[in-house]
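Undergrad: The sequence and its predicted three-dimensional model are supplied below.
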Amino acid sequence: MTNFVLVAGAWLGAWAWDEVAADLRAAGHEVHALTLSGLAEKKDLPTGQQIHVQDIVDEIERLDLRDVVLVGHSYSGVPVGQAAERIGERLRRVVFVDSNVPADGVSFLDGFPSDHIWQALDAHDGVWPPLPPAAYAGQDLTDEQIHRLITEGTPHPGATLTEAAVLKRPLGELPATYVKCTLDGRAPLPAVAELVRSGHWDLAELRTGHWPMFSRPRELAGILRDSAGDA
């Protein structure tokens, strides 16, 4: 049995993993979907990127989880990558789902062209509001799924996007799988491409858009099971 800890990206809480979690539990695994501080039911808590890292570490230690497959989607790949380093022997593998990855001293917004997000933060008092419906076009989502993302999503706190990551070891030392969702037309970030090319990380491709926990939950759960060595 593997302990899966699932952390969703910007605007989302633990609720985003409902279908993936159900599939993993049906296969006999323990699943812990985590909402980060400042989002969803925790929207009123103090927040920041290092708080998000500690959210993840604290949950794993509080539950005394071992043999952990730690999963980060989109934004949450940044705190997840840092938490994976800090939980030591509790970690079995980290899975980055179409996500950014941390670099020491670099913020989420510094890791890619992000002028549009800075503009959104300036226009909305330091939070990044959920995207408009048109932004989800071509992402393999139903109208109902898009409606849920918009209406249940929480404005994302800007402090988590601008605070720098802290890593003590090279990212390639983490046992990792990177899941690339191919419908967005973007190649993996250069740091990810190099780690895959060098053989440090495994690459899995999923023909869907950026939110596979909604568009292809069963297929994503299968990749997660494979990453854990589940036959």
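TA: Ah, there it is.
Undergrad: from here on, contacts and neighbour counts on C-alpha atoms
TA: Fine.
Undergrad: and the residue nearest the centre of the chain, what does it touch?
TA: By Cα atoms, centre = their mean, the chain has its centre lying nearest to H73, at 2.0 Å. H73 sits next to V7, A8, G9, F96, V97, D98, S99 when contact means Cα atoms under 8 Å, 6 or more residues apart in numbering.
Undergrad: Identify the single longest helix in this structure, thanks.
TA: In the chain, assigned by DSSP state H, the helix with the most residues is helix 49-62.
Undergrad: Next secondary structure after that one?
TA: Once helix 49-62 ends, the next helix or strand along the chain (criterion: DSSP states H and E) is strand 68-73.
Undergrad: Run the angle between that next one and helix 49-62 for me.
TA: 150 degrees (axes from the mean of the first three to the mean of the last three Cα atoms, to 10 degrees).
Undergrad: Helix or strand next in line after strand 68-73, which one?
TA: Taking DSSP H and E, what comes next after strand 68-73 is helix 77-86.
Undergrad: Check which helices and strands whichever helix or strand comes after that next one sits against.
TA: Per DSSP H and E, the first helix or strand lying C-terminal to helix 77-86 is strand 91-97. Using 3 or more Cα pairs under 8 Å, 6 or more residues apart in numbering; DSSP states H and E as the contact test, the elements touching strand 91-97 are strand 68-73, helix 77-86, strand 176-181, helix 217-227.
Undergrad: In JSON lines, list those along with distance to Q145.
TA: Listed next are those as JSON lines, based on distance: least, Cα to Cα, whole Å:
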{"stretch": "strand 68-73", "distance to Q145": "17"}
{"stretch": "helix 77-86", "distance to Q145": "22"}
{"stretch": "strand 176-181", "distance to Q145": "17"}
{"stretch": "helix 217-227", "distance to Q145": "12"}
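Undergrad: next, the one to line up against it:
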Amino acid sequence: MAGAWLGSWAWDEVVPELRAAGHGAHPLTLSGLADRQSTPVGPQTHVRDIVGEIERLDLRDVVLVGHSYSGIPVGQAAARIGDRLSRVVFVDANVPTDGESFVSTWWQGPERLEEVIEENQGFWPPLTAADYDGQGLTDEQISRIAGGSTPQPGITLTDAAVLDRPLGELPTTYVKCLMDGEDPNDDVAELLKSARWDLVEMETGHWPMFSQPHEMARVLLRAAGR
């Protein structure tokens, strides 16, 4: 799952390499975004989207991937799918904390992001092209991301996480994109102390599926092989 404002299309340059290597790849657009903008969104909708798709397709040995915001619903879904799960991969992602939301840990403080959502009729507006500077992206890549982004439903950002299992118990790869900050957040750093968590670093910005799709595919293939 791609992060805020994005849909399954964000993985278009990554998915073919995964399939060419013999893996099933099932990128998912979460409700309220991209081609599913008209789908209603409420509490836990994105978690149900993920769990429901895995069950609908009867997937096994699942490597569940969450980028940025989507780490929060992916982490919750990973804890719910039982022995279907093979590994979680968080790509420069937020991770869920039981009882807290994406807004709870917003770097400017939760009040600021809540204000932005209120000012925009319940949505978080997409970034502008200038906001992508310094992230290792070409002008064409920036244009593609900015042009394809849709407003993020605010409820997905304020919805408190519900964890059925501690994240530290799940087999996990955390991908840190170094142009977006060299060190993981404190909550991720704590989880990386778990023997079940591995750290992978990429020399790129926060959107590696665009800036380095081939290396992103290789990282996911290595994670799937663990």
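TA: Yep, it's here. Keep in mind it's a predicted model, so treat the numbers as computed, not measured.
Undergrad: Please state their TM-score.
TA: TM-score of the superposed chains, computed with TM-score structural alignment, normalised by the length of the second structure, equals 0.95; 224 aligned residues with a Cα RMSD of 1.3 Å.
Undergrad: Find the residue closest to the counterpart of the residue nearest to the centre of the first structure in the second structure in space, skipping its chain neighbours.
TA: Aligned counterpart of H73 of the first structure in the second structure: H67 (TM-score structural alignment). Leaving aside its sequence neighbours, H67 of the second structure sits nearest to V91 (Cα to Cα, 6 or more residues apart in numbering; 4.5 Å).
Undergrad: which residue in the first structure lines up with that neighbour?
TA: Under the alignment (TM-score structural alignment), V91 of the second structure maps onto V97 of the first structure.
Undergrad: One more: G7 of the second structure?
TA: With TM-score structural alignment as the criterion, G7 of the second structure matches G13.
Undergrad: Kindly confirm whether my reading is correct that its match touches L36.
TA: Yes - G13 of the first structure lies in contact with L36 (Cα atoms under 8 Å); the separation is 6.9 Å.
Undergrad: anything in contact with each of those two?
TA: With Cα under 8 Å, 6+ apart as the test, G13 of the first structure and L36 both reach V7.
Undergrad: Comparing these two, which shows the higher neighbour count?
TA: Set G13 of the first structure next to L36 and count neighbours by other Cα atoms under 10 Å: L36 wins out with 30 against 25.
Undergrad: And that one, what's its match in the second structure?
TA: In the second structure, L36 of the first structure lands on L30 (TM-score structural alignment).
Undergrad: Relative to L137 of the second structure, how far out is the closest residue to that match other than its chain neighbours?
TA: The shortest distance from L30 of the second structure to any non-neighbouring residue, by Cα to Cα, 6+ apart, is to H46 (6.0 Å). As defined by Cα to Cα, to the nearest Å, H46 of the second structure lies at a distance of 28 Å from L137 of the second structure.
Undergrad: Likewise for F102 of the second structure?
TA: The spacing between F102 of the second structure and L137 of the second structure, counted by Cα to Cα, is 25 Å.
Undergrad: Quick one: the contacts of H73 of the first structure as JSON lines, columns for distance to W118 of the first structure and neighbour count too.
TA: Output for the contacts of H73 of the first structure, formatted as JSON lines (distance: Cα to Cα, whole Å; neighbours: other Cα atoms under 10 Å):
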{"residue": "V7", "distance to W118 of the first structure": "23", "neighbour count": "29"}
{"residue": "A8", "distance to W118 of the first structure": "21", "neighbour count": "27"}
{"residue": "G9", "distance to W118 of the first structure": "17", "neighbour count": "23"}
{"residue": "F96", "distance to W118 of the first structure": "24", "neighbour count": "27"}
{"residue": "V97", "distance to W118 of the first structure": "23", "neighbour count": "30"}
{"residue": "D98", "distance to W118 of the first structure": "21", "neighbour count": "28"}
{"residue": "S99", "distance to W118 of the first structure": "19", "neighbour count": "25"}
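Undergrad: Could you single out the nearest of those to V196 of the first structure?
TA: Taking Cα to Cα as the measure, V196 of the first structure lies nearest F96 of the contacts of H73 of the first structure, at 12.2 Å.
Undergrad: pretty sure that closest one contacts L174?
TA: No - contact status for F96 of the first structure versus L174: not in contact, 11.3 Å apart, counting by Cα under 8 Å.
Undergrad: what residues are shared contacts of those two?
TA: Common neighbours of F96 of the first structure and L174 are not found (criterion: Cα under 8 Å, 6+ apart).
Undergrad: What does G48 of the first structure correspond to in the second structure?
TA: Using TM-score structural alignment, G48 of the first structure lines up with G42 in the second structure.
Undergrad: Show the contacting residues for the nearest residue to that match once chain neighbours are set aside.
TA: Leaving aside its chain neighbours, G42 of the second structure sits nearest to I155 (6.4 Å; criterion: Cα to Cα, 6+ apart). Going by Cα under 8 Å, 6+ apart, I155 of the second structure touches V41, G42, P43, G122.
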